[in-house]
Every structure is written in structure tokens, then in C-alpha cells.
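Undergrad: Sequence isn't available, so here's the structure alone:
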């Protein structure tokens, strides 16, 4: 049973072409053999894109990509002809399958912040897919990706719970693995404070209560073994 708190200031940071990315796990040029993922999560990136920036066409294969926009708007286009603009209160899931090329860019004049998680899929190959769901900003933790949510993901046992939490107690999911990310909230977990940008990795500590001190957005991934 463990609770491992990772502080915002300890995250890897990449600055390139106007973009700033804070990485929760090893990514690109940043490598730590002791921090290559958590369960099925292999990337958890906090992205800040000034207006006029983004990621032009780039490939993915055999990865499930879940994107939550916190501020602004993010345009998605891909090699299968799909396109759309993701805004706060919406989430998207891209299943790369055997391979997909996509681009993610800001809308004209709009600064954008989003959190993107990559997960290992249960099965490799297959067709790619892209889906968007409007989930709003629930004040209690709500499953938005998983069997009880509006979006599915090709990783069994992985679920994303989201809340724009108000001050008070919030029950965490009862699951063997939890990744709790405070995007904009301040909260306490036991005797540990989480401020915006902090994350906690819980193993066999599911069902705990989180106390929200200052309102804000929380993203919680729960995973089976």
C-alpha cells in the first residue's frame, strides 16, 4: 500500500516552438528508468499552447489517447478525414490502432491548455477511431471514460473520473491503482497537500477521501490490476 506524491516542480518540462509541456512520466528526450509509466498509463502531459501553435501531422500506433481541454480550443484533424474542435467540458479519445497521422493545433487567436493521457491498449493493430463526448464540469467525481462513461477506451479496467470540485470531501474510486492529478484545485490527501500541477499515485489505497480546500479541476484515472 503506497501513496507517491509527485510535485508539479519535479515534472519534466519541454519547451519547443512556443509550446510548453509538463510530463508526468519519461517522454521524448526526458528519461528516468524509474518513471516510465504507472500501470497502463505511459504518458500524462500537461500542455500549454499559445495562439498560433500546436502539433502538425505526426503518427501514432497502438496507443489510446484521451484529451481533456482545460482552456481555449484544440483542433483535431487526422489521416482518416476526421476533424473537430475540442473545448472545455468536452473530452476526446483517439484509438490509434495499426496507425494514424493526426494534428492538434490551436484555433486562431486562442491560447489553449489541455491534459493528454496515453494508455497501452489491450490489443495491437486494428482500425483507428476518434470520438468526442460532452461531459460538462461535474462537481463530484464522474466517470467520463470507461464502461459507465460516455466514451470507451481500449484498455480494460482503465477509467477516467473528472470533477470541478468544490471545497469539501470527495470520495476517490475504490480501485487498486489511482492516478490523481490536480489540474487547478488545492486538496489534501491524508497529511499531504496537492496544489495545481501535483499528482499522487496510489497503490491499494482506493476508497480514500480527498479534502478539497480550493475549488478546481481534478482528473483521476483508476485502474484494475
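TA: Ah, there it is. Remember, it's a predicted structure, so these values are computed and weren't measured experimentally.

Undergrad: CA atoms for contacts and neighbours, from now on please.
TA: Fine.

Undergrad: which SS state does residue 59 fall under?
TA: strand (DSSP: H, G, I helix; E, B strand; the rest coil).

Undergrad: Skipping adjacent residues, who's closest to it in space?
TA: Excluding its sequence neighbours, the residue lying closest to residue 59 (Cα to Cα, 6 or more residues apart in numbering) is residue 101, at 4.2 Å.

Undergrad: ok, the one you found - contacts?
TA: By Cα atoms under 8 Å, 6 or more residues apart in numbering, residue 101 lies in contact with 57-60, 78-79.

Undergrad: this is the comparison structure:
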């Protein structure tokens, strides 16, 4: 039976269909979920997609984090269900306190859209295990290129929280070459201690098909550096 991955649509979601396509490409079954209900429809994993939920009023992700379905997402995450937040979804996870820290306005004050190099620093989470040996490595670290697009992507946290994230290996993705939004310690994505909840600002769902995602130096994986992220969740959920 295919793994069922719920993808929550909020008013202002933009990338829910892209996330659904990524799930289908790795053999999963995307299940549309609506922000205004308490029904997770028996899914095995959850994706909070990118966009501008509720127009980013108050703070990006703040209103969405109080949507009815988020109480179910929080409960499911506490049981170990894999939950992924992409861009606006990462902002929701932080606002819901499923992940520490917060996301603020880019330090240059403008929206950024670019192909972004990242280093995958933790391949033990439910969403990153397939990166271990799946793509080329430089100096022993896995590096990927996926699109980035955000206006409020600057990751911030207290000094103690940053030290804990770094010391306990909870930084999952780190910006390379350029810090596009002023994130502390070049942090692009993090995980919770259990490893089932991951949030990142760049968009892996836009790098899942050859010829459509960013070019890379490795022609064998050009345009598909985001695919292992979705494959990881299916691997984590399928019976051994």
C-alpha cells in the first residue's frame, strides 16, 4: 500500500500542488487536507507547503499556526509522524513551537528568488535519510542546489538555542556561497530532537524533475536535488 502524505492547503498556499507532484514522483499518494478541519484523513506524513498563508498578516505563518488542522498536526507530530514545513510551512512550524526559533524579514528588506546551494548536515531525519550517499559529496558533506524564494526567511533564535541546535546536530540544511536572507549561522533548515519534524526555507518540491529544477555540476542528478527529501519519508514509513 502506498504511503499517504497529507498536504495542507491554507488560504494563500502556492506550492501545495508542487508538493503533491513530488510525492507522486517518489511513489507516494498525496492527500489534500484543508486548513479549516480537524481531519487528517488517516495520512502517514504531513507537508505544510509554501505560499503566503493569510497574506502573511501579523507575521508569516502566525495565523496559519492557529488553524483548526494545526492542533491535529501538533498531536500527530508528538506521536512521531513525519512533518515537513517548506518556506511558509517552516514559518508555521516555528509559530506553532514544533520547531525552535523564528523567521523574520530578510536582512536586505526585499524578496529573494534564486537557485541556492545548500549543505545537508543531518541525514538521520525522517526527511533527509535518502541524502546519505544519494548525491555527490564535497569534502565529505552532501551538497545540493534547490530553488529559494522568500521575503521573511531570516532564521533567528537565542544564543542558547543556536548553541543547542549546533551542538546536538539539529541543523539540517545550511546555506553555501551566500546567505540570502541574513539567517543566523547560515541556517536554512532545522529538525526537532526526534528527527520527525523538519522545516526549511528553500523549496525542494521545485527540484524533482530533470530539466525543470536548477542545473548542477553533476549531470546525473541535474534538477532533481529535492527528490531525495520526499523519498526519505516514504523509506522511513515503509515496512522493513
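TA: That came through, no problem. What you see is a predicted model; the values in this text were computed from it and never measured.

Undergrad: TM-score for these two?
TA: The pair, once superposed, lands on a TM-score of 0.34 when counted by TM-score structural alignment, normalised by the length of structure 1; 128 aligned residues with a Cα RMSD of 5.8 Å.

Undergrad: Would you show me how to pick out the buried ones of the contacts of residue 101 of structure 1 in ChimeraX?
TA: Typed into ChimeraX, the line below selects the buried ones among the contacts of residue 101 of structure 1, using 16 or more other Cα atoms under 10 Å:
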select :60,78
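
Undergrad: Closest one to residue 92 of structure 1 out of the contacts of residue 101 of structure 1, please.
TA: residue 78 (13.3 Å; Cα to Cα).

Undergrad: Quick check: the closest one touching residue 105?
TA: No - at 11.8 Å, residue 78 of structure 1 does not count as touching residue 105 under the criterion of Cα atoms under 8 Å.

Undergrad: Check which helix or strand residue 229 of structure 2 maps to.
TA: Following DSSP states H and E, one finds residue 229 of structure 2 within helix 227-237.

Undergrad: what helices or strands is that helix leaning on?
TA: With contacts defined as 3 or more Cα pairs under 8 Å, 6 or more residues apart in numbering; DSSP states H and E, helix 227-237 of structure 2 has these neighbours: helix 16-25.

Undergrad: For the helix it packs on, buried residues please.
TA: Buried-residue list, helix 16-25 of structure 2, by 16+ other Cα under 10 Å: 16-24.

Undergrad: what's the angle from that helix to helix 227-237?
TA: On the basis of axes from the mean of the first three to the mean of the last three Cα atoms, to 10 degrees, helix 16-25 of structure 2 is oriented at 60 degrees to helix 227-237.

Undergrad: just checking, what packs against helix 16-25 of structure 2?
TA: Checking 3+ Cα pairs under 8 Å, 6+ apart, helix 16-25 of structure 2 ends up next to strand 4-9, strand 29-34, helix 227-237.

Undergrad: Identify the residue spatially nearest to residue 180 of structure 1, adjacent ones excluded.
TA: residue 220 is the one closest to residue 180 of structure 1 (Cα to Cα, 6+ apart), at 4.5 Å.

Undergrad: hang on, the one you found in a strand?
TA: Yes - assignment of residue 220 of structure 1 by three-state DSSP places it within a strand.

Undergrad: Next up, the contacts around it.
TA: By Cα under 8 Å, 6+ apart, the contact list for residue 220 of structure 1 reads 160-162, 178-181.

Undergrad: Swap in 10 Å and give it another go.
TA: 141-143, 159-163, 172-173, 178-182, 199-201 (Cα atoms under 10 Å, 6 or more residues apart in numbering).

Undergrad: Export the contacts of residue 101 of structure 1 as CSV, with columns for distance to residue 194 of structure 1.
TA: Formatted as CSV, the contacts of residue 101 of structure 1 follow (distance: Cα to Cα, whole Å):
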residue, distance to residue 194 of structure 1
57, 35
58, 34
59, 34
60, 32
78, 36
79, 39
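
Undergrad: Just the closest of the contacts of residue 101 of structure 1 to residue 210 of structure 1, please.
TA: Within the contacts of residue 101 of structure 1, the smallest distance to residue 210 of structure 1 is 35.2 Å, found for residue 60 (Cα to Cα).

Undergrad: Next, work out how far apart the closest one and residue 102 of structure 1 are.
TA: Separation of residue 60 of structure 1 from residue 102 of structure 1 (Cα to Cα, to the nearest Å): 8 Å.

Undergrad: Before we go further, residue 73 of structure 2 is sitting in a helix, right?
TA: Yes - assigned with three-state DSSP, residue 73 of structure 2 falls within a helix.
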